[in-house]
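[1] Generate coordinates for the sequence data below:
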Amino acid sequence: MTTAEKLPSWLDENFLATALQGGPDKHPNVSILSFKLMPSPGLEGFSSEIFRLQVNYRMGDSTQEQSKSLFIKVPDASGLVHSAMGSIVAEKEFLCYRDLLPIMMKKVNCDFAPTSFYSIVDKVIIMENLKPDYQCADKNELLDFAHCKLVVATLAKFHASTVALYGEHAQLIRFVGQECFFPEGGALREWVELGTRILGEE
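    Here you go, the predicted structure:
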């Protein structure tokens, strides 16, 4: 997917400008200078279509050009996950990125998730691509103690933030955290259980 013709019709300069400025009535205004669809190998999902864009823009009256790499995640109603479980997966993920993760990170002053941006299209997730600022470690080498400690500390902050926020945002946390892949009586759970029994009997 490398041509602009394959972008949704609504994914235009206005959509991106509104996202980067935080909403239609937010300031300073953002002016989009250019945006380019980038290849996104290995990102095809079972529940969404994912676009990776490089966006060049200016803020307000500034003459300084800025650039961001963004992921745009669009729910796919024809995907396997939607067919098996309906729209709840997309709803949970959208609320998690738009509402829950920002207040969790603010509560513990720790950015353990990508920055997400305002979307004028319902259930479409816009998030910053973190890859340019990160280096993937060799998967065949174990992390040293210092890095393991950072991982555990960050996970602790992640879980602690939901505990600290539960009193104020119990309904949101319960909805995002509810089981949807393998609930009791769910179609996918029954399919997996049936397949497992058949394999066990052979």
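
[2] Could you use CA atoms for every contact and neighbour count after this?
    Noted.

[3] Which helix runs longest in this structure?
    Ordering each helix of the chain by length in residues (DSSP state H) puts helix 145-177 first.

[4] Mind giving me the packing neighbours of that one?
    The helices and strands touching helix 145-177, judged by 3 or more C-alpha pairs under 8 Å, 6 or more residues apart in numbering; DSSP states H and E, are helix 88-95, helix 101-108.

[5] any residues touching the next helix or strand after that helix, and which ones?
    Counting by DSSP states H and E, the element after helix 145-177 in chain order, helix or strand, is helix 187-201. With C-alpha atoms under 8 Å, 6 or more residues apart in numbering as the contact definition, helix 187-201 has outside contacts at 84-85, 181-183.

[6] got CSV for those residues, with neighbour count too?
    Shown next, in CSV, are the contacts of helix 187-201 (neighbours: other C-alpha atoms under 10 Å):
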residue, neighbour count
84, 12
85, 15
181, 15
182, 14
183, 12
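
[7] before we go on, could you also do this sequence so I can check it against the first one:
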Amino acid sequence: MTNCAKDSRHRAPDWMDKSFFQTALRSGYQDTSLQVISVNSESGATVGDNFCSNIYRVTVEVQRENAQYEKRSLIVKCQPRGGIIEELVFGADYFNTEIQMYTRILPEMQHILSKVSFGDERMFCTKYIYHGTEPLQYIILEDLSFLEYTPVEGLQGLDYSHCVLVLKSLARFHAASIALLSNKPKLVESFYGNPYQAGRSGLEAVIKSSLRSFALEIKTWPGYETYSERLLKLLGNCFDILVKLNNFKEGGFNVLTHGDLWINNMMFKYHEGAVVDVKFIDLQFSHVTSPAIDLHYFMHTSLSDEVHEYYFYDLLNTYHTTLIETLNLLDCRDKRITFQQLEKELDDHGFYAVYSGIHVHPLALRDSDNLDKDFRDADGRAKSVDKLHTSPHFVKTVKRLLVKFGERGWL
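    You can find the predicted model right below:
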């Protein structure tokens, strides 16, 4: 969703016509007088940017009752049919998870925060417009790029100011979810499932292949052979470990996570050169579990090397402070967690940092064009993983991470 590739294979299908968008926009904007004049579309993501949806960016020209003409830029996400994407997520209900997040959960979380003076500027995601099931499942959202939000290229990672903004927003997201879990538990019942278990048939082989490739690569790096041995020993049950780490823990500190929070799934707004807001995108892995899942995933995939090395605990403190402040405002003081308890959550979920840093992080450093070509078949996927694990920037970063993982007992 963050990159737009003008590939004719990903043009919007014929059923996304003027009549389709007129029905959707009349509902989304609650304006029965709205008329759609024209529709233009292009792909809204490269293959490597979104594995669980086919995405289209659509510009729609509309006319309102007052005769004014307006242009609306929309993102249409469709459940994939056939090919690699369906293969990877077959049997999992990821797409419906995102629809439920936009239609039921996010409005409630926004309402919760509005009671403590957080207004529209605290909206976590873009505006939902419409969804349907025919001829396949789809959801229509406002295009954040049209609202002057932009992605950040993953090669160098996020600087300190971007990271502070993300972690403050994430803390409020988690705090609002805690209030929701407490006040309306039935509303969140469907989010107690585990996306890794649900997608095991498509995900397990891909993740194991990636970790094995990396373990064999670092076996050739002088001084890093021990890390290779440790990782190879874990390969047999590494996916079971990931499933266990993502489970809801009875009596534990649980939040509704984003579930896929990395640099490719957020967009930023700027004013006079300074970053002022962030929006999260792609909510298909949201589930109830430890906040360590979001924290490890973000902080071991998306930070610049300098920020990760020198400001990791400063950022963790920013998250914790904002979490506690927001919980206090929401009158959820009995749901608070100490900083030491948060650190223990991170240690207890340490292998998730290893997985994030080894399997997910290199995707942020990739050459998108080459990855698109490679990811179209199984052999190409294996080759692309090998390339990612030997890219110079990743090698430099992961050597430092491996030492950290070893020192913390996470690997």
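
[8] what TM-score do we get after superposing?
    Once superposed, the chains reach a TM-score of 0.76 (TM-score structural alignment, normalised by the length of the first structure), with 197 aligned residues with a C-alpha RMSD of 3.5 Å.

[9] ok so, going back, nearest to residue 162 of the first structure, of the helices and strands packed on helix 145-177 of the first structure?
    helix 101-108 (6.6 Å; C-alpha to C-alpha).

[10] Which positions in the closest one come out as buried?
    Neighbour counts over helix 101-108 of the first structure (16 or more other C-alpha atoms under 10 Å) mark 101-105, 107-108 as buried.

[11] quick one: that helix to chain centroid distance?
    Centre-to-centre, helix 101-108 of the first structure and its host chain are 15 Å apart (C-alpha atoms, centre = their mean, to the nearest Å).

[12] packing partners for it?
    Checked by 3+ C-alpha pairs under 8 Å, 6+ apart, helix 101-108 of the first structure has helix 145-177 packed alongside it.

[13] residues of the helix it packs on that come out buried?
    154, 157-158, 161-162, 173, 176.

[14] Need the counterpart of residue 73 of the second structure in the first structure.
    When the first structure is aligned by TM-score structural alignment, residue 73 of the second structure is paired with residue 69.

[15] rewinding a little: wait, which of the buried residues of helix 101-108 of the first structure is closest to residue 22 of the first structure?
    residue 102 (13.1 Å).

[16] hang on, residue 68 of the first structure in a strand?
    Yes - assessed by DSSP: H, G, I helix; E, B strand; the rest coil, residue 68 of the first structure belongs to a strand.

[17] so who does the spatially closest residue to it that is not a sequence neighbour touch?
    Of all residues not flanking residue 68 of the first structure in the chain, residue 55 sits nearest, at 5.3 Å (C-alpha to C-alpha, 6 or more residues apart in numbering). By C-alpha under 8 Å, 6+ apart, the contact set of residue 55 of the first structure is 32-36, 67-70.

[18] rerun at 10 Å
    Contacts for residue 55 of the first structure (C-alpha atoms under 10 Å, 6 or more residues apart in numbering) come out as 13, 16-17, 20, 32-37, 66-70.

[19] quick one: stretch 165-177 of the first structure to the second structure mean distance?
    Its aligned residues in the second structure lie a mean 3.3 Å from stretch 165-177 of the first structure after superposition (mean C-alpha distance after the TM-score superposition for the first structure).

[20] Tell me which residues are up against that stretch.
    By C-alpha under 10 Å, 6+ apart, the residues outside stretch 165-177 of the first structure that reach it are 88-89, 91-96, 99-100, 103-104, 107, 160, 162-163.

[21] Stretch 178-191 of the second structure: how far from the chain's middle?
    With C-alpha atoms, centre = their mean, you get 21 Å for stretch 178-191 of the second structure.

[22] and that stretch, how far apart are its ends?
    End-to-end distance of stretch 178-191 of the second structure: 13 Å, with C-alpha to C-alpha, to the nearest Å as the criterion.

[23] Which positions within the top strand by length along the first structure qualify as buried?
    Assignment by DSSP state E gives strand 48-59 as the longest strand of the first structure. By neighbour count with 16+ other C-alpha under 10 Å, strand 48-59 of the first structure contains the buried residues 48-53, 55-59.

[24] Fine by me, thanks again.
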